[in-house]
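J.: structure, please.
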Amino acid sequence: MADLEAALLDYYDYITWWPASGDQTDTNTERIMPGTRLLYMYMDLSIAKWCVKEHCLVCNSNNLGAMVTSLPLYLTNVTSEEGCTKLYAFADGSRLINYLELAWDANFVAVLPSNYFVKIGELLVLIVDSSLLAFDVFTRQCQAYELDADYCKYYIVYARKCLFSAPDVG
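T.: Got it, this is the predicted structure:
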């Protein structure tokens, strides 16, 4: 968690002028929103590594583009199965990410949202003590200048393995 906070603090120094794509020559109007909190997209390790390397978010929803959530990676009172099941129900499917297959080995990328992200609802996630927590869900549609519908150029702040707990089998 300390690594994530350090990455965020380092990143905040640049967001007043940094384009969301990470490309300083980018002239479109998409910009990181100062003072916002990290949002997360969950995926397998190989896709997370690719996102970091290519400065991209994958479109994890066929109809909504890139869907991210405020559901943080470090909630040990949420099982990975619960988190992925809720994400699967919200995202309408994708060629690249199948949340039901991620349930036991989820990784994430963290991003700061731009002015192109739109809040579309909330995930209600059951935690281990049987109460529900609500987390915001945002989408970013791929733009006309982005030629591939499977991903969009976007700067990734951090990537790592999730800390969700495994289900209690005892």
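J.: CA only for contacts and neighbour counts going forward, please
T.: Noted.
J.: right, and the helix or strand after the strand or helix carrying V109?
T.: Assigned by DSSP states H and E, V109 falls within strand 107-111. Remark: after strand 107-111, the chain's next helix or strand is strand 118-126, criterion DSSP H and E.
J.: that following strand packs against which elements?
T.: helix 80-90, strand 132-140 (3 or more C-alpha pairs under 8 Å, 6 or more residues apart in numbering; DSSP states H and E).
J.: kindly recompute the last result at 6 Å.
T.: Counting contacts by 3 or more C-alpha pairs under 6 Å, 6 or more residues apart in numbering; DSSP states H and E, strand 118-126 packs against strand 132-140.
J.: the strand it packs on vs helix 80-90, what angle?
T.: Per axes from the mean of the first three to the mean of the last three C-alpha atoms, to 10 degrees, the angle that strand 132-140 makes with helix 80-90 is 50 degrees.
J.: on that earlier part again, quick check: which helices or strands does the strand holding V109 pack against?
T.: By 3+ C-alpha pairs under 6 Å, 6+ apart, strand 107-111 packs against strand 39-43, strand 158-161.
J.: and for comparison, fold this next one:
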Amino acid sequence: MGTRWKVPVLTQVMLILMEYINLKPRFHSNQSVAFALACYLAGLSSWRSFLPHSTLLYYYGRLSYVRYAVPLSGVYAVDETRVRLVRGEYYYLWVVRDVNIKGIPFFMLSSVRSGVHVLVVLANMEKAEGGARKVFNTRIDEVIYLHDGATAYNAFSWFNTRG
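T.: Purely as a prediction, here's the structure:
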């Protein structure tokens, strides 16, 4: 498998995602499951993990990318969380959450925070809205993005999006 992200970054991302989807392991701590998943994603064999092989693959399946439609209301809170390493490197975890329904239709990990990444969020949110439109027969007339005012969010004005 392998990835360009380092194990401490992946461990933090796994912990945040486990918290967001309310995943609570029964027999192992959150930290140990997150660390084992990060090692597995970084290239360690699932058989060499300190968790049982089937347990590791179960949690990997739970946190895998699954495409599904969630009902959307059109009011979204966009936030990026900085995940910092010991040596001063950091990455950003972008999370879009529906304010009214409390669902998370999109998240991503990036090494920088810029307007281009805001455009990636917008493009993927349009795809999520299209999926919700087909499945739930709903129409979103107005979309509002709530954010903290960082300069990267000026990209909303490039597409005349209310943010």
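J.: what's the TM-score for these two chains?
T.: Once superposed, chain against chain, the TM-score is 0.28 (TM-score structural alignment, normalised by the length of structure 2); 82 aligned residues with a C-alpha RMSD of 5.2 Å.
J.: buried deepest among the helices and strands packed on strand 107-111 of structure 1, which one?
T.: When these are scored by mean count of other C-alpha atoms under 10 Å, the highest mean neighbour count falls to strand 39-43 (a mean of 26).
J.: count of neighbours near M14 of structure 2?
T.: The tally of other residues near M14 of structure 2 (other C-alpha atoms under 10 Å) stands at 21.
J.: for it, pull up the helix or strand it's in.
T.: Take DSSP H and E as the rule and M14 of structure 2 turns out to sit in helix 7-20.
J.: buried residues, whichever strand or helix holds L57 of structure 2. List them.
T.: According to DSSP H and E, L57 of structure 2 maps onto helix 53-63. Neighbour counts over helix 53-63 of structure 2 (16 or more other C-alpha atoms under 10 Å) mark 56, 59-60 as buried.
J.: just put the residues you listed in TSV and tack on distance to E19 of structure 2.
T.: Formatted as TSV, the buried residues of helix 53-63 of structure 2 follow (distance: C-alpha to C-alpha, whole Å):
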residue	distance to E19 of structure 2
L56	17
Y59	13
Y60	15
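J.: so the helix holding M14 of structure 2 versus helix 53-63, what angle?
T.: For helix 7-20 of structure 2 against helix 53-63, the angle by the same axes, to 10 degrees is 70 degrees.
J.: show me the contact partners of the following helix or strand past helix 7-20 of structure 2.
T.: The helix or strand immediately downstream of helix 7-20 of structure 2 is helix 30-41, counting by DSSP H and E. When contacts are defined by C-alpha atoms under 6 Å, 6 or more residues apart in numbering, helix 30-41 of structure 2 is touched by residues 2, 7, 10-11, 14-15.
J.: name the helices or strands packed onto the helix holding M14 of structure 2?
T.: Against helix 7-20 of structure 2 (3+ C-alpha pairs under 6 Å, 6+ apart) you get helix 30-41.
J.: run the angle between the helix it packs on and helix 53-63 for me.
T.: With the same axes, to 10 degrees applied, the angle from helix 30-41 of structure 2 to helix 53-63 works out at 90 degrees.
J.: in helix 30-41 of structure 2, what's buried?
T.: By 16+ other C-alpha under 10 Å, the buried positions in helix 30-41 of structure 2 come out as 30, 33-41.
J.: from those residues, pick the one nearest N124 of structure 2.
T.: L41 (23.6 Å; C-alpha to C-alpha).
J.: and the closest one, how far from M18 of structure 2?
T.: In this view, L41 of structure 2 and M18 of structure 2 are 15 Å apart by C-alpha to C-alpha, to the nearest Å.
J.: again with G131 of structure 2
T.: To M18 of structure 2, G131 of structure 2 is 24 Å away according to C-alpha to C-alpha.
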